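[1] Need the 3D shape of this:
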Amino acid sequence: MRRQTRRQIIVFAVIGVVNTATYYVPYLLLLTRFPYLVAHILATLLSMTGSFFLNAKFTYRTRPTWRKFLIFPLTNAANFLVTTVGVYALVDLLHVGSRFAPLLASLAAIPVTFVVSRWIMLPTAGTTPTRAESA
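    Modelled structure (predicted):
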């Protein structure tokens, strides 16, 4: 694995922790007024925006553009699908508390989210090395 890719994975993981807090705090606040799935959806939309800008600047060191911003939800589509199914399964099928289910469900989505976000933010990452990667 190239040094640049390793750095991206580490930074992505750190931002993931920040993003989890950005999701979880609003989720808990929204949970006091809305059903858990509504709280989950609204908190996801909020954290998705923060995730885009943090990953553009720190993980991939790329300029955020409207095009990337508009397709960035594909990154979170996989995350959203995995976490939503996970939250539902944990709460309704396994009877895990709705306050903790999103944290558990998000663990399964991390690898998928990294691959999709890298593909969006660095469209040529899988084809040819960038100058930084070949140095």
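
[2] C-alpha from now on. contacts and neighbour counts both.
    Will do.

[3] how close does Ala109 sit to Phe80?
    Counting by Cα to Cα, to the nearest Å, the separation of Ala109 from Phe80 is 8 Å.

[4] another one to check against the first:
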Amino acid sequence: MNIMDKIKKIFLNKEFIFFIIIGVINTFNGVVFSFIYSSLLNENIAFILGYISGLVVSYILNSYITFKEKLAFTKFIKFAISYIPNFIIQNIVVIITFNILGLHKLIAYCLAAIIGIPVTFILLKFFTFKK
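    Below is the predicted model of the structure:
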């Protein structure tokens, strides 16, 4: 099997489609949570808290819908670890777009939310929910 076939096998399936749909829901949740928190807190802290809030919802939805597995504390820890690279990428995007470029915080949160999807899916599939 060549590299293109492997990539197709990983990303062209029902799991990835559900992951994307849940990602859209999670993106909305994370942006809304971040925006709400930003009315009380610094924008960067608000982003972190919004990210964590969205992460909890995402774990529940991905467990039941995408990977069809029961909730477990150890899987939640692996899930959170799988999102560390995505969090770092997104936080850098918020810092660059909001703090350096001066874009509106809502735009910064939205741009940050769409970065890192493939990396996160691979980590979830092969680390968190591997069978």
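
[5] Between Ala109 and Phe80 of the first structure, which is the more surrounded one?
    Phe80 (22 against 18; other Cα atoms under 10 Å).

[6] Quick check: chain neighbours aside, which residue is closest to the equivalent of that one over in the second structure?
    Taking TM-score structural alignment, Phe80 of the first structure has Phe87 as its aligned residue in the second structure. Spatial nearest neighbour of Phe87 of the second structure, chain neighbours left out: Tyr51 (7.8 Å); criterion: Cα to Cα, 6 or more residues apart in numbering.

[7] Residue in the first structure paired with the one you found?
    Match for Tyr51 of the second structure (TM-score structural alignment): Thr44.

[8] before we move on, what about Leu40 of the second structure?
    Checking TM-score structural alignment: Leu40 of the second structure goes with Arg33.

[9] Three-state assignment for that match, please.
    coil (DSSP: H, G, I helix; E, B strand; the rest coil).

[10] what number of residues lie near it?
    10.

[11] and what of the one 3 residues further on?
    The local packing of Tyr36 of the first structure (other Cα under 10 Å) involves 20 other residues.

[12] what does Phe53 of the first structure give?
    Residues near Phe53 of the first structure, counting by other Cα under 10 Å: 16.

[13] Would you mind measuring from it to Val11 of the first structure?
    With Cα to Cα as the criterion, Phe53 of the first structure and Val11 of the first structure are 13 Å apart.
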